[in-house]
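> Show me the folded form of this:
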Amino acid sequence: MATEPTSADVAQFCEITSLDPMLDRNLVVSALKSNTSLDQLIGEYYENSDAFRRKYTWDDTAFGAGREGEPNNTGIAFNIEAPDNAVIHGVTPPPDNGFYGPSAGAPSRPPSRTNNRSPLGAPSSAEQYEEDLQRAMAESKKAVGYDPQEAGVTDTGTNAPYFGPANRSDYDQNNWAMVTTATTSSQAVVDGDPTPSARKRDEGAPAFLIYKPNARSASQRLGSVLTILHEIPLARNVLLQAGEQAASYGHNSEWWKGQPIYAPHVLAAIQQGEHQWAENSKPDFHEELHRLMAFLDLTERSYGSVEAMADLIPKSNFSLERQFYDTLDEKTDVEVLKPLTHLARPLSLQTLEPTQEPTRFAFLNFELTKSQYEQTKTLYDAWNWIVWHESMTWAEVQPNMGMVVLDDMGEVMTVNIDGEDPPEYLEIPEVWYPERYLESRKEEARICQEHLAWVARALYEARSREYELTKWIDPKTDKIHDKGEMLLNTLKEYERHVDYLDGLGRFRELQKLENEDEKQYIRLEDVPCVKTEAEEALAKSAQQVVDRCSWELSQLEETKKRLDWERERLLERQKLLSSTLLTDPDKPGLAKPFTSKKFLLRGIATSQNVTYVCKRAGPALIDIGEAPAPVDQWWRLSYEAGSANPAKAEKYSFDQVMRQVHRETKGPLLVYATEDAMNTPASPLSDALQRFARAENKNFRQELNQETTDEGAQLRNTNMSPISPSKRKYRSGSVDSMATNRASLGNSDTNSRAGDFDSDPFGEGDGTTDTDMTGLAARQSATDTASRNLAEVVRSGKTHNAEQAYNTNPPSILGQQKLSTPTPIDGVEDISRTVTPDGEEQPKGPEMQERAGGGGGSPFMARHSIYGMTHDPRDEQKTIKMMDMEIPDEHQQLQD
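Down below sits the predicted model:
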């Protein structure tokens, strides 16, 4: 029995979902008692709030319903006979509006034929034809919930109805509005995934993993990390070898969207209603990792979701990418994971001896401060702050300081630029050498740190001298002033004083002239300057200040130029020590050759659903007789929800990648790999993983065919009303169903499968309805074929070689239009759709085949009535073997 949720849980759920704590309390309590986690309930509510309310709202009408769920207002708890509705040839019978949908009728015998007309009894008069036509239209409207139309203006009051033309007074002008009659294409893209044809993988393009917009960890970049690691053969092999290989990886038609695939025993317990959700109920971490690698290997889709994997990673304050590596390290054997990990060993700068136990890591996060990032220009600078932290911070080398060296390095390195305000531009090398940080270079590393410390001190002293030279602090106000600006302002001020005194002496001489015409046309500059003794003294003093300020400014500029020259030389030396020294193995003058491997940049993750990955194409021969040279191609893989074409795979050059990366983010996630990692042969997928990938591709082909079928049906129905109900809406897929009119239409299987729409019983028509029904019959036949194919399991005894199993290009879909079958069209999509490979289906009667055609009683499969079906003990046996599925591929069988 489920435990009663606390008031705090109810209040928390209501606060997150904005539900009313009083009015919706019973709904929230019912949801929390379902043993579902709070995060899943919140996601379920935001995905579809109406479905959430229907699922967890108590409804006791089933206790008063009949056997098949129909309402029973007479007090009788059972019905012996099915309703005797008159049969109109080719018309959908009316529903009974039962609790569980249309009534299936009595299971013991066919409906009474007393009042049913024979199919051969076609209308013999125009009056009878008109009566049947009006009746058929009324039944069709009733089936889709339309009220009968009345002519004129209806009035529900006491006044007698008035039949006549509608006048302006009969309408409220404020009630008119523009509404949409169907979901627009843009809205369809925002609300869900694009059409299957828009999700098809381009030839040669890599598949990638994304987060959906409503995912619970949508801000992380785990999908990008796994996509990049998959394009590194050695990393892919490691992830496939991690953990134990499963005999079966199950199947779920919604797995590519992020739905989990549960273990068979969990599904069996869920089906029996005995399962209590716990940590061990989740899918296996390694199995999910294997599924993702197989998906990226062989999928025909352009993208898939990584949400199922994200749900298996424990939540913490660290990023999801770091938690993934920590979980992988915790659950995986050390030797298996060794190619992805590296050893960091702390040493003493004085003795160069270890001071602490070494630490093995696979993911490195650069969490630098703002001041450190201000001095960081390249990726090597960021590494210096990590491994030479103490000497870089204090700008000196002391005996008690330490450093970190790298040892026992793997083949793949993953780093993340993080911290406080990273620089707008960080130089990211395409080739990175860790030579200077190796334990074998610890002597050179100490010398390099000593030189860097000396350069840092010299730069500090140069900045201090420049500060003292250019700044002046007012002792009264402690305000800092720029000396250059102060000298320039003083110079201009005293120059104005000198000019004023000079002008004053000239003006007095001008006033002494007696000729007014001469005064008017003479220039002031042409008048001699005659000053008094006091004015001469003031002018001389002001001129001395001007001369001194000019000299001080010239000296200041000279000193600044000299300091700038020294600082440029120091910065060049610092760049040589921090970013250039021991980074080029071909540089002449090396004391000893490089021992580290060359790491190549293989991928960059910038944001949630944007990944830059370098895909290695097949080798190409440059000249005849030469060794093949690998060809690398950069791709930009992006998913933009809401656009007409959300999934894009674009080819980029490395220069384009660098420009785009710096536009998109200041904190990229980088993945480097060695040449050995890239040249490692890819290990083949296991038979179970190949079956899983083929089943997934089969499901996608059915989606493609379903899209083609729907488009064809829309073209056939262009002359029909868009709101016209299907004429076979309530007909079962069984030929021998007694819940439909087929029992009254005769016992011909052929006629029953086609719905007897090949002939026109009324002797006339335009052929539109016949074409529509023929298309629906063909769709039903294709669906039956799809069901038979899904129920078959073919265990392949053929082992694929490494190249075939690791072909990351989308497999050929030759003959897809002929061989693939559409998905069911009943509108019910199961969550964990499985097929038992070795469980034989027991024969059933025709009626029970119809009733059990939708699957078992698992809540992760198509939902069925728990009141109208008896428990079959064979269901438990089938459920235990569920999660193994291989959908046979016809063209593969033909090739074999």
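> C-alpha only now, for contacts and for neighbours.
Fine.
> Please point out which parts of the strand or helix carrying Glu461 sit buried.
Secondary structure assigned from DSSP states H and E places Glu461 in helix 442-470. For helix 442-470, the neighbour count (16 or more other C-alpha atoms under 10 Å) marks 442, 444-446, 448-456, 458-459, 462, 466, 470 as buried.
> Stretch 345-360 now?
Residues Arg345, Pro346, Leu347, Ser348, Leu349, Leu352, Pro354, Pro358, Arg360 are the ones in stretch 345-360 that count as buried (16+ other C-alpha under 10 Å).
> Tell me how many other residues crowd the nearest residue in space to Ser348 that is not next to it in sequence.
Once flanking residues are discounted, Ser348 sits nearest to Gly402: 4.4 Å by C-alpha to C-alpha, 6 or more residues apart in numbering. Using other C-alpha atoms under 10 Å, Gly402 has 23 neighbouring residues.
> how close does Gly402 get to Ser391?
The gap separating Gly402 from Ser391 is 8 Å, by C-alpha to C-alpha, to the nearest Å.
> for comparison, sequence B:
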Amino acid sequence: METTDSDPDLARALAASMEGSGAHAGDYGAQETGITGTRTSPATSYLQPANPGREYNPQDWALTTTHEIFLDPGPSERKRKPGDPAFLRPANSGSNVATLLTVLHGIPAARESMLARDCLDRDYGHDDQWWNGQQIRILRVTNTSDEETGEPEITEGVIEVQRLMAFLDGTMRAYGSVESLTMIPGYQEHNQTLSLSAFFRSWIGAIQKATLEPAEGKYGRTFFSEATQCIRGATDEALMNREAFQIMDLVGPTVGEATLYDMLDSVVFPADDETDVFVKFAPVICAQIRPPDGGMFNGCPIAIPAVLYPDRYTQAWAEPMREVRRKIEEQRNIIAEIELQEDKLKRVQVSEGTYHELQSVPQPRELLSILVEHYAAEESRKAPTGIANGVESESSAILLAMLEGVIHQLDTKLEALAKKKEEAYGALVNLRSSLTSPEDLDPSLPPLTRYTLRGVSPESSTIFTLLQSSDSEEGQTSTGPSTSSPGEQWWCINWAPRAPATGWETTPTLNYDVKKVTEEKVMHAIKTTGEGTILLVYANDEALNLGEGTDSSLPGPLQTFVDRDNAAFKAELQPNSPGRKRPNDWLEAEDEGADSSPGAGFSPKKISSSRSSATLGNATPEVSRKNSLSGNEIEMMEGIGSGSSQPTTGGDDTIGQQVDLSQPGGGEMQERGGISPVAKAFHLDSKGRGRDLDQDMKDVDSEHIEFADSVEKRV
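Down below sits the predicted model:
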């Protein structure tokens, strides 16, 4: 048996355990006894009842986060109607990224920037469920070290945004999803108020990595705004504090703010006269308005202009705006003085110490009225005849007349003050709105830059976007004045769940509505609807007109990506397509197929694999690509990966093992002894020869039905 002499570790442990009782002394500290932590100790300072007056974000505090699940409509209900715009449905996280991208796609300069034509990938892959949020996984060579290689690298942060822009361009589906984008590291942001800032920060960082250009480069400049703060008259660059931004986060409004210009004034203009703040606005201005302290809006609390002229905040307009700001401050002082005089006439003036004691005392006007009523009642009584009573009655009448005269003077003075304050407020409103319209503008001043409202989202389930009409004669019809150009049309996209259609279904189905609306209805909706955050997107003429000769068609690789997704959707629209079934029908069908199928493992799910991402992706002819990693040339055989079927070993962005994608087991390419008809539609025949897409689509329609019939006969 070992003793403490032979085991030094055991001896130290015993010594430490006895040290707390004073039985032995050592160099290892006393053992703690009793309860670890008290009610006031740091160990339990956060363990206390929740504050009922505070809003807690479940994404920050919950042990597990959840979101409500809704079923998508059937394929035929998800088909895009001719002439209708496609859109991106709201994200599960509740952020406005989907709304932002839907609106930005309708702005030519924003669309071009996010397509990033100089940063195209060879192949954008495919997955049948990408539209529904499933990520597309492709084998890539990437630099995983922290050291900068100095070479451009196109990352998934650029590629996924390109996919979304291409999808909105030419999809046959009514809507898509941004879930695959929000799963990319850097784009994930649980705080909804910061989600748009996180998106722009991550996208611009990815663009910089792909182009090696600064943030205000070729693509980033579309959204790159910059605010400069300096001491008045300073010319030294070192004394100027510059801050770039892509979205304006406006919290409020506060008391006295009635328009968007008022909120911008509070943010841009400094409180002192010795500091200047200038803003250089991007061609596209994005802003979000949110209530303070996590509250809610019941309609937008301020007036939103359909046309914005932000020049008053630029450096070229600094001198004219200084004079306007001086006059605004004068009017504010006048209003403050009037309110002080009103307060003296309306309230009993008491010392600070006796304020609470005299709160129940009637105010001067009310007190005088009580006295008048009292003496009037006394006068109306018929007093007995007598000299004394006659004198008393005469005195009461004189006092009553004096009191009535004082009340009249008080009312007259209050009315005069109210009129002066109304005039001062009118002058203040005019000053605040000055230099916000080209009408009656001084010719000596610089011209104003017009920004039109291109999109607004008063709540997460509703998008209003202004788009070019497909027919120039189909512009919006409006009974009132409209600020949009001829040939433009406002669209309302509403996204909401609907109740189950039958008693067998317990999960509600998502419902959407895409319709044309007038500008009046858009402005009315802004005033009457809303919740936590209101998103606004403005664009100037530079962002809306790219110039003649600009090629706006999709680049080849992105057009191929859209064609593949459309072909998959066509297959999904076939009468016997598994994609037409509801999720609960899938489960029932699989259970039945597991027992009744003639072959091992045969189930309806296997039928769907004939058009699955594995078939579409892994059947692609192999492409030999040379990639550079740490200076070494690596020749890699790679194909289109998709979903979980891609046999990688190194993760999403690392090199996996070399896979022979031409083998039948690699992606079920040789399903039931023949090549998948959808694979043929993608020009993926066994010899890799290109085929005519229109003819292939006809083959899809006929061969898919024959394939389904053969399956039914075998079952």
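> quick one on the thing from earlier: ok, the residue nearest to Ser348 of structure 1 to Arg436 of structure 1 distance?
In terms of C-alpha to C-alpha, Gly402 of structure 1 sits 16 Å off from Arg436 of structure 1.
> swap in His662 of structure 1?
According to C-alpha to C-alpha, His662 of structure 1 stands 27 Å off from Arg436 of structure 1.
> what about the two, which has more around it?
Neighbour count, other C-alpha under 10 Å: between His662 of structure 1 and Arg436, Arg436 has more, with 23 against 17.
> returning to that earlier point: tell me the one of the buried residues of stretch 345-360 of structure 1 nearest Leu576 of structure 1?
Of all the buried residues of stretch 345-360 of structure 1, Leu576 of structure 1 sits closest to Leu349, with 21.2 Å by C-alpha to C-alpha.
> Skipping its backbone neighbours, what lies nearest that closest one in space?
Take Leu349 of structure 1 and drop its neighbours on the chain: the residue closest to it by C-alpha to C-alpha, 6+ apart is Gly402, 4.9 Å away.
> ok, and the equivalent of Arg496 of structure 1 over in structure 2, which helix or strand is that part of?
Counting by TM-score structural alignment, Arg496 of structure 1 lines up with Ala377 in structure 2. Following DSSP H and E, one finds Ala377 of structure 2 within helix 364-380.
> mean per-residue distance, whatever helix or strand comes next after that helix to structure 1?
Scanning forward in sequence from helix 364-380 of structure 2 by DSSP H and E, the next helix or strand is helix 387-432. Its aligned residues in structure 1 lie a mean 2.1 Å from helix 387-432 of structure 2 after superposition (mean C-alpha distance after the TM-score superposition for structure 1).
> now the next helix or strand after helix 387-432 of structure 2: which residue numbers in structure 1?
Once helix 387-432 of structure 2 ends, the next helix or strand along the chain (criterion: DSSP H and E) is strand 451-459. With TM-score structural alignment applied, strand 451-459 of structure 2 matches the range 599-607 in structure 1.
> mind checking how far Ser202 of structure 2 is from Val350 of structure 2?
If you measure Ser202 of structure 2 against Val350 of structure 2 using C-alpha to C-alpha, the figure is 58 Å.
> who has more neighbours, these two?
Ser202 (19 against 12).
> what helix or strand is that one on?
Element membership of Ser202 of structure 2 [criterion: DSSP H and E] is helix 195-211.
> just how off-centre is that helix within its chain?
Distance, stretch centre to chain centre, for helix 195-211 of structure 2: 15 Å (C-alpha atoms, centre = their mean, to the nearest Å).
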